[in-house]
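> Okay, predicted coordinates and the sequence, questions at the end:
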Amino acid sequence: MMRYASVTSRLAGLGSEKWAVHVRARQMRKAGTEIIELTIGEPDIPTPPDMIEVAEQAMRAGRTGYSNGRGEPGILAALAAKYSVRTGRAVTPENVMCFPGTQTALSIVMLGLAEHGDEVITGDPLYATYDGVISATGAARVSVPLHPEKGFRMQATDLEKVITPKARVLLLNTPHNPTGAVLGRQELAEIGEVCRKHNLWIVSDEVYELLIFDGQFTSPFDLPELAERTVVVSSISKSHAAPGFRSGWCVGPKEFTQRLLPLSESMLFGVQPFISDMTAYALGRPSAAATMRENYLRRAKRISAQLDDVAGIACKVPQAGMFILADIRSTGLSGNDFAMRLLEEEHVAVMPGESFGDNLSGYLRLSLSVADDKIDAACAGIVRLASRLQPRKYA
């Protein structure tokens, strides 16, 4: 029998298996069944034509050769400027590294901070790929429960309860996927104080930074007392409706990026120059986020109006992002079972809460990047199934 590295065993079941409903929906669609798909968070507006034009011009100008391990000068300068303005501090290209999307950035950052015997702390619920990202390092994931009654926002007191001498990193996500929760400045300061006390790194996934419906965005990187222990990961996928271009980055202390650079170079050694040029241009233009915010908030309100307190379902408008949660625990089914029945019986595809952690068991995650008429049809299907499961009260 051939032998494999232990990482393949650690990651078994942590990849596409979490997206089983989505995969099944695509199979049904390919076979000719009409499916309303509310599974993944892909912007439903096209990448702006001027951004595509910049990428095309860059390719025609010969920007198709090798890059360097850190990133092209133009995009490094654009990102340094963005974070200098946001933080009010001098952020330089030496604080920045570029990657093919946030997922790659997160993977390499985590490999640089954690290893076998360490612990990485996350909230629960959490984004579906975090388990794999952490397990790939050999570290163990430790959960902080995010409570619905607290708006799914991490509490510093809950964080402190789970910290052990093995803890090395807190992986934050604000605005949060899947719940849409947004951590405020005071909450971040309190969480950051716990991290300072226990000498933890903070990795802050901020891909939904520009998709807050009401209020201000704050990052732990923006707080001066946390800057030297915080690494930001983000991309243009959500903010600029450009997920297929795979253009992301990390921003952190200079020493961190210097230490991370050889690791990145051993895996990637650069990103595409023409995509870097497009990203630098995109960071200097108004993003598509304003249009998406308007659409997502309208749809979130539309879904909540049709599902909340209907057929035993609870469904509240989130603070941010491109998803809304529906609590279907009163049906007696798990999120997995409800989602699969919803797909097979009503031809509506949603993500089960269990794909995002134990603390979201009995929930569904619905994407807001779907046209309003499909939103209405999907909600009708959810109500029909929930009513069938509770016939005496809701028939």
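Sure, I can see it. None of the values given here were measured: they were computed from a predicted structure.

> Please count neighbours and contacts with C-alpha atoms only from this point.
OK.

> Please name the nearest non-neighbouring residue to Asn206.
To be clear, residue 206 is Glu; Asn isn't right here. Ser234 (5.4 Å; CA to CA, 6 or more residues apart in numbering).

> Give me the distance from the helix or strand where that neighbour lies to the chain's centre.
Assigned by DSSP states H and E, Ser234 belongs to strand 230-235. In terms of CA atoms, centre = their mean, to the nearest Å, the centre of strand 230-235 is found 11 Å from the chain centre.

> Then stretch 22-33?
On CA atoms, centre = their mean, the centre of stretch 22-33 falls 24 Å from that of its chain.

> what does stretch 287-298 give?
That offset, for stretch 287-298, works out to 17 Å (CA atoms, centre = their mean).

> what does the strand holding Ser234 rub up against?
101-102, 105-106, 201-207, 220-221, 246-253 (CA atoms under 8 Å, 6 or more residues apart in numbering).

> Among those, which ones are in helices?
Counted as lying in helices by DSSP state H, out of the contacts of strand 230-235, are Thr102, Ala105, Leu106.

> By neighbours, which of these wins?
In terms of neighbour count, Leu106 stands highest of the ones in helices among the contacts of strand 230-235 at 27 neighbours, by other CA atoms under 10 Å.

> What segments of the stretch 151-300 of the chain are helices?
156-162, 185-197, 254-267, 273-283, 289-307 (DSSP state H, counting those that start in this stretch).

> ditto for the stretch 1-150 of the chain
With helices called from DSSP H, counting those that start in this stretch, the stretch 1-150 of the chain shows them at 6-10, 20-30, 49-60, 73-87, 102-113, 130-137.

> And the ones you listed: which comes nearest Gln258?
helix 102-113 (10.9 Å; CA to CA).

> Which strands and helices lie in contact with that closest one?
helix 130-137, strand 230-235, strand 248-251, helix 254-267 (3 or more CA pairs under 8 Å, 6 or more residues apart in numbering; DSSP states H and E).

> Determine the angle, from 0 to 180 degrees, between the second one and helix 273-283.
With axes from the mean of the first three to the mean of the last three CA atoms, to 10 degrees defining the directions, strand 230-235 sits at 100 degrees from helix 273-283.

> what's around Glu255, how many residues?
Other residues close to Glu255 by other CA under 10 Å number 11.

> Same check on Arg29?
15.

> related to what we said a few turns ago, tabulate the ones in helices among the contacts of strand 230-235 (JSON lines), appending distance to Leu283.
Output for the ones in helices among the contacts of strand 230-235, formatted as JSON lines (distance: CA to CA, whole Å):
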{"residue": "Thr102", "distance to Leu283": "16"}
{"residue": "Ala105", "distance to Leu283": "18"}
{"residue": "Leu106", "distance to Leu283": "20"}
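
> before we move on, back to that, Ala78 is nearest to which of the helices and strands packed on helix 102-113?
Ala78 lies closest, by CA to CA, to one member of those: strand 248-251, at 11.6 Å.

> and here's the other structure:
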Amino acid sequence: MQYADVTTRLAGLGSDKWVLSATANARIRAGEAIINLTIGEPDVPTPDMLIQSAVAAMHAGRTGYSNGRGEPALLAALAGKYSALTGRSIGTDRFLCLPGTQTSLYLVLTALCDPGCEVILGDPMYATYEGLIRASGAVPVPVSLDPAHAFRLQAADVAAAITPATRVIMLNTPHNPTGAILRPADLDAICAVAAEHDLWVVSDEVYGNLTHDGAVFTSALANPAYEDRVIVTASISKSHAAPGFRSGWVCGPADFCTRALPLSETMLFGSQPFIADMTAQAVAGAPDLASAMAARMARRAGIIHTALDNVAGLHVHKPEAGMFALVDIRALSQDSQAFALALLKAEAVAVMPGASFGKAFEGWLRLALNASDDATQEACTRIKRFAMGWPR
């Protein structure tokens, strides 16, 4: 039988990257006491007031069809949020509402890229990015993120990677897996390169509310000089502990939203109105939940740093934001998958191998910060013991 080329382009780019997490979850379902530090889920349940908002909307009959752009109340809430974030008026015509950041990025990249186009992005990268790019027929062009630059993408490296086929520069700030936050000067320099070569800038900003220890997040939309070529995506999955509700959005130029709307409508013709009502309430409220979560995660990153940095050949990179800390195991192993699997088998601690996030991240581990302080400390004790016994 014949299949579309997209199935070949995406072979190995889906759940294959999450084999270690799936293995850990299977052992947990079998009753084993695994400390699972693989997935970046919020460390608290979805707030009851948001659940009740969705329930009330359902009882009020908000269960019918929506439209491809989004429900009016949610569009108004998003316009208010981004107007406050940028300090200038951002209209409702600059948004499209979709089920989560993943779907939003799929829409954006499909709307911008033709087969053979190139998308420049940092390496390491979130595990789904390569698949999102290849699904459109475009080709990912990874640019290594240097620890010496705190894993912040450098405009000079972006410029050096540009070819006649380049169409998009893809950003992720705050960054998964490194937790790096691009500074205003970084964003301006990258956007200036994009303007010079007439390229789009697509920025995944889902961790924007989860900054640590006073770090400041700046959106790629901040500079009005570049807003005609910048598209950002985000959702309530992380900031409001609501990953299962699948509620996200795109903010970009009004013309982009108009051009992309038929694609959005072809994909799904609107999200659920009762979830839109819940999201409008979440977006319009103060980011108290995210601030408290970020404080806990910053504390756990500190626990990991204190316990493991410069211990048994390990080095720890503390994040500026987000849900993960990084452990450099290159002094012990260049095979992060084998190391992580052996750690799971020997010590019942599950972490993500760096290889799942790009070639530049081989020899690193990503540790989620959503386990309790005590569980995080115990995981560190086990990781230290395992590293000290690793063959030299």
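Arrived safely. All of these numbers come straight from a predicted model, not from anything done at the bench.

> hang on, the earlier thing: how about the helices and strands packed on helix 102-113 of structure 1 in a markdown table, adding distance to Lys30 of structure 1?
Shown next, in a markdown table, are these (distance: least, CA to CA, whole Å):
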| stretch | distance to Lys30 of structure 1 |
| --- | --- |
| helix 130-137 | 28 |
| strand 230-235 | 31 |
| strand 248-251 | 31 |
| helix 254-267 | 35 |
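
> looking at the ones you listed, which is closest to Gln306 of structure 1?
Nearest to Gln306 of structure 1, of those and by CA to CA, is helix 130-137 at 31.5 Å.

> Between helix 102-113 and that closest one, find me the angle.
Using the same axes, to 10 degrees: helix 130-137 of structure 1 against helix 102-113 is 40 degrees.

> what sits up against helix 130-137 of structure 1?
For helix 130-137 of structure 1, using CA under 8 Å, 6+ apart, the contacting residues are 7, 10-11, 14-15, 106-107, 110-111, 114-116, 120, 140-141.

> Let me see the contact set for the closest residue to Ser144 of structure 2 other than its chain neighbours.
Once flanking residues are discounted, Ser144 of structure 2 sits nearest to Asp123: 4.7 Å by CA to CA, 6+ apart. By CA under 8 Å, 6+ apart, the contact list for Asp123 of structure 2 reads Pro142, Val143, Ser144, Leu145, Phe357, Gly358, Lys359, Ala360, Phe361.

> The fourth one maps to what in structure 1?
Put plainly, it is Leu145 of structure 2. In structure 1, Leu145 of structure 2 lines up with Leu146, judged by TM-score structural alignment.

> Its match reaches Met154, doesn't it?
Yes: under the criterion of CA atoms under 8 Å, Leu146 of structure 1 makes contact with Met154 at 5.6 Å.

> Common neighbours of the two, please.
Gly123.

> Now do Ser271 of structure 2 against Cys251 of structure 2, distance only.
16 Å (CA to CA, to the nearest Å).

> Could you check which of those two has the larger neighbour count?
Cys251 (27 against 23).

> roughly how far apart are the closest residue to the more buried one other than its chain neighbours and Cys191 of structure 2?
Nearest non-adjacent residue to Cys251 of structure 2, counting by CA to CA, 6+ apart: Phe95, 4.7 Å away. According to CA to CA, Phe95 of structure 2 and Cys191 of structure 2 sit 21 Å apart.

> do the same with Glu320 of structure 2
Counting by CA to CA, the gap from Glu320 of structure 2 to Cys191 of structure 2 is 22 Å.

> repeat for Pro243 of structure 2
For Pro243 of structure 2, the distance to Cys191 of structure 2 - CA to CA - is 30 Å.

> More neighbours: which of those two?
Cys191 (26 against 18).

> isn't the more buried one right up against Pro224?
No: using CA under 8 Å, Cys191 of structure 2 is not in contact with Pro224, being 10.9 Å away.

> Tally up the residues packed near Ile87 of structure 2, please.
For the record, residue 87 of structure 2 is Gly, not Ile. Neighbour tally, Gly87 of structure 2, other CA under 10 Å: 12.

> sorry, that was for Asp327 of structure 1
Quick note: Asp327 of structure 1 (other CA under 10 Å) scores 22 neighbours.

> ok, it - contacts?
Taking CA under 8 Å, 6+ apart as the test, what Asp327 of structure 1 contacts is Ile313, Ala314, Cys315, Gly362, Tyr363, Leu364.

> same thing with Arg27 of structure 2?
Ile34.

> Structure 1: which residue goes with that one?
By TM-score structural alignment, Arg27 of structure 2 lines up with Met28.

> what's the answer for Gln52 of structure 2, then?
Using TM-score structural alignment, Gln52 of structure 2 lines up with Glu53 in structure 1.

> Now do the same contact list for that match.
Glu53 of structure 1 sits in contact with no residue, where contact means CA under 8 Å, 6+ apart.

> Ok, Leu368 of structure 1 next?
Shown in contact with Leu368 of structure 1 (CA under 8 Å, 6+ apart): Leu38, Gly41, Asn295, Tyr296, Arg299, Ala300, Met322, Phe323, Ile324.

> and the two most separated of these?
Once CA to CA is applied, the contacts of Leu368 of structure 1 give Leu38 and Asn295 as the farthest pair, at 14.7 Å.

> What count of nearby residues applies to Ala292 of structure 2?
Using other CA under 10 Å, Ala292 of structure 2 has 12 neighbouring residues.

> Name the SS class of the residue nearest to Lys18 of structure 1 when sequence neighbours are not counted, please.
Once flanking residues are discounted, Lys18 of structure 1 sits nearest to Ser355: 5.3 Å by CA to CA, 6+ apart. Here Ser355 of structure 1 is recorded as helix under DSSP: H, G, I helix; E, B strand; the rest coil.

> Ser355 of structure 1 pairs with which position in structure 2?
That one, Ser355 of structure 1, aligns with Ser356 by TM-score structural alignment.

> Can you report how many residues lie near the residue lying closest to Asn177 of structure 1 once chain neighbours are set aside?
By the measure of CA to CA, 6+ apart, the closest residue to Asn177 of structure 1 outside its immediate chain neighbours is Tyr127, 5.7 Å from it. By other CA under 10 Å, 17 other residues sit near Tyr127 of structure 1.

> One more: Pro115 of structure 2?
14.

> what sits against the closest residue to it other than its chain neighbours?
Nearest non-adjacent residue to Pro115 of structure 2, counting by CA to CA, 6+ apart: Gly137, 4.0 Å away. Neighbouring residues of Gly137 of structure 2 by CA under 8 Å, 6+ apart: Val6, Arg9, Cys113, Asp114, Pro115, Gly116, Cys117.

> Find the pair from the contacts of Asp327 of structure 1 with maximum spatial separation.
Spanning the widest gap among the contacts of Asp327 of structure 1 are Cys315 and Gly362, at 12.4 Å by CA to CA.

> Cheers, nothing more for now.
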